[in-house]
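# Quick one: sequence plus predicted model below, questions after.
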Amino acid sequence: MRLAFMGTPDFAVPALKALHEAGHEIAAVYSQPPRRAGRGKKLTPSPVQKLAEDLGIPVYTPVSLKSAEEQKAFSALKLDAAIVAAYGLILPQAILDAPKMGCLNIHGSLLPRWRGAAPVQRAILAGDNETGITIMQMEAGLDTGPMLLKAVTPIGNKTAGDLTTELADTGAALMVQYLASPAEYPAEVQDDALATYAKKIQKSEARLDFSNSAKQVERQIRAYNPQPGAFFEYEGNRYRILKASVNDGQGAAGKTLDDRLLIACGTGSIQSEIIQKAGKPAMELKSFLNGTTIPAGTNLQ
């Protein structure tokens, strides 16, 4: 098929690679414009743009697709379909309608649960047992279009980073499967009554709230790993907890129960396992405690 691919972050990379390897003609790749990153604030292309350039595929990075000029250029590609994976721009109706098969989205949840920007993190925070990938036909609403194909993934004790990587690979394989024989997968209308919304993650949410149960705090740690990183503050320094386990120790919420970062929560406690001080590399607890002392009875914020 003659395709356009529209994506930006690492999540979208496996899909672009898989579609290319499957022999589809990728006429163009659309990605968000390069952003300034790193200490030198150098303009850095997105992961999808980097791969597309390596594959020799033309890349377009418009700041918007609302102009008649952009829409005309997109229509001129004469596409069978456009494949979208975490692109990050709203697609106007003219873009949605241009390809013969429309625009197909790789979404990181089992729709209609967790429509929106942060389905992986919200699924972990909610304590869901499973999530997955939905291949869907895009329409003007936010992740409201008909569902074409699904795959289920257990969440277990995975971090958002681990789960995103797994779902990216699943989504790539599922999209290749769908395009190989679209007629085999009739569209299923979503039940709006079952919909939940996965709002964008705010950095302020990453501050650990030890008044919650230990189970919820541990979910918060996994949901915000690797970004933005669940944290507490102690003596003016910020510490990210990247891994922890639930413990049944009890005490005043936010107080350390020993000198090995066992922290009391509203119910139960969490045992810190991997810690990262701001500006320092992440460390296993034993190594961290060799250079940092946080005594028992300390109130963490």
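Received the coordinates, thanks. Numbers count the residues shown, from 1 in each chain.

# okay, CA-based contacts and neighbour counts for the rest of this
Will do.

# Now for G161, how many residues are close by?
18 (other CA atoms under 10 Å).

# Surely it and I221 touch.
No: counting by CA atoms under 8 Å, G161 does not reach I221; the two are 11.4 Å apart.

# and the comparison structure, right after this:
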Amino acid sequence: MVVVAYGVIIPQAVLDLPRLGCWNIHASLLPRWRGAAPIHRAILAGDRETGVCIMQMEAGLDTGPVYFCEKTTISQFDTAGTLHDRLSDMGAQAIAKAVKLAAENRLATPHNQDNTRATYAHKLIKSESNIDWQQPAADIERQIRAFTPWPGSQTNIRGENIKIWQAQVINQNNHKLIPGDIVYADAETLIIQCAQDQLKLLEVQRAGKKRMAIGPFMRAKSDWYSHE
């Protein structure tokens, strides 16, 4: 039996039924990011690489021995969506490899995980999608990518509730402003001060509307910059 992203701990009595046990395709480099949201947590943490592991399931949460892992780099442009799709392809190839090796009696004995190095990828909750401008711009930019396509990262700017889908860190500070203040705005640009550095918004979404580039959004917000 093969399981992927099942979300429920399977009883040991069930795990013992198949002759070769139950295998899991897990989207992280175990023991890092055991749990429900390994892709999102890897991006949030600023990890440079991740991957998929083929593991033997046991009653614990992603604690079983690992047959092998395949790695991939997390780029500065990866979102949870792009990384999910890449890891899905890698997982399909990895499980096919594992089945072939097992059929040929060439699958190596799985190795136990180092529990002292384990971290947990707790399930996302919607309140995490709220942007805290008291955080560094780099952390917020990672949050935006980690929460794309779900649940999105939302904020309120001058009374307008918006989701931010893409942004760029600007390594500058204006110490006269507080986090969340607009640094600069014109018909094509919106830059927000963060606790450290600034964030240039590139793609946003108004409540109930479609995603759009920042230019069309700002051209409808001339009152934000016409007097600045």
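Good, I have the coordinates. These numbers come from a predicted model, not from an experiment.

# Superposed, what's their TM-score?
Overlay of the two chains. TM-score (TM-score structural alignment, normalised by the length of the second structure): 0.90; 215 aligned residues with a CA RMSD of 1.3 Å.

# mind listing the helices in the second structure by residue range?
Secondary structure of the second structure (DSSP state H): helices located at 12-15, 38-44, 80-103, 137-146, 214-219.

# quick one: the third one to helix 137-146, angle?
It stands for helix 80-103 of the second structure. Inter-element angle recorded for helix 80-103 of the second structure and helix 137-146: 60 degrees (by axes from the mean of the first three to the mean of the last three CA atoms, to 10 degrees).

# What is helix 80-103 of the second structure packed up against?
Judged by 3 or more CA pairs under 8 Å, 6 or more residues apart in numbering; DSSP states H and E, the packing partners of helix 80-103 of the second structure are strand 23-26, helix 38-44, strand 49-56.

# want to try JSON lines for those, with mean neighbour count as columns?
Formatted as JSON lines, those follow (neighbours: other CA atoms under 10 Å):
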{"stretch": "strand 23-26", "mean neighbour count": "25"}
{"stretch": "helix 38-44", "mean neighbour count": "25"}
{"stretch": "strand 49-56", "mean neighbour count": "24"}
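
# Minimum distance to V183 of the second structure: which of those has it?
For V183 of the second structure, the closest of those is helix 38-44, at 24.8 Å, according to CA to CA.

# between the helices and strands packed on helix 80-103 of the second structure, which gets nearest to V8 of the second structure?
That would be, of these and by CA to CA, strand 23-26, which comes in at 12.1 Å.

# And the residue nearest the centre of the second structure?
Residue closest to the mean C-alpha point of the second structure, counted by CA atoms, centre = their mean, is H40 at 2.2 Å.

# distance of it from D16 of the second structure?
Separation of H40 of the second structure from D16 of the second structure (CA to CA, to the nearest Å): 31 Å.

# Same check on S129 of the second structure?
As judged by CA to CA, S129 of the second structure and D16 of the second structure stand 39 Å apart.

# Check E128 of the second structure too.
For E128 of the second structure relative to D16 of the second structure (CA to CA), the value is 38 Å.

# Please apply the same query to D132 of the second structure.
Per CA to CA, D132 of the second structure is found 46 Å from D16 of the second structure.

# Equivalent analysis for A94 of the second structure, please.
For A94 of the second structure, the distance to D16 of the second structure (CA to CA) stands at 23 Å.

# Need the single longest strand in the first structure, by residues.
In the first structure, assigned by DSSP state E, the strand with the most residues is strand 237-247.

# how big is the offset of stretch 85-97 of the second structure relative to the first structure?
Once fitted to the first structure, stretch 85-97 of the second structure is off its aligned match by 0.5 Å on average (mean CA distance after the TM-score superposition for the first structure).

# Tell me which of S129 and D16 of the second structure has more neighbours.
Ranked by neighbour count (other CA under 10 Å), S129 of the second structure and D16 place S129 first, with 19 against 13.

# Of all the helices of the second structure, which one is nearest H111 of the second structure?
helix 80-103 (14.5 Å).

# tally of neighbours for the equivalent of D132 of the second structure over in the first structure?
Here D132 of the second structure is matched to D209 in the first structure, going by TM-score structural alignment. Look at D209 of the first structure: counted by other CA under 10 Å, it has 21 neighbours.
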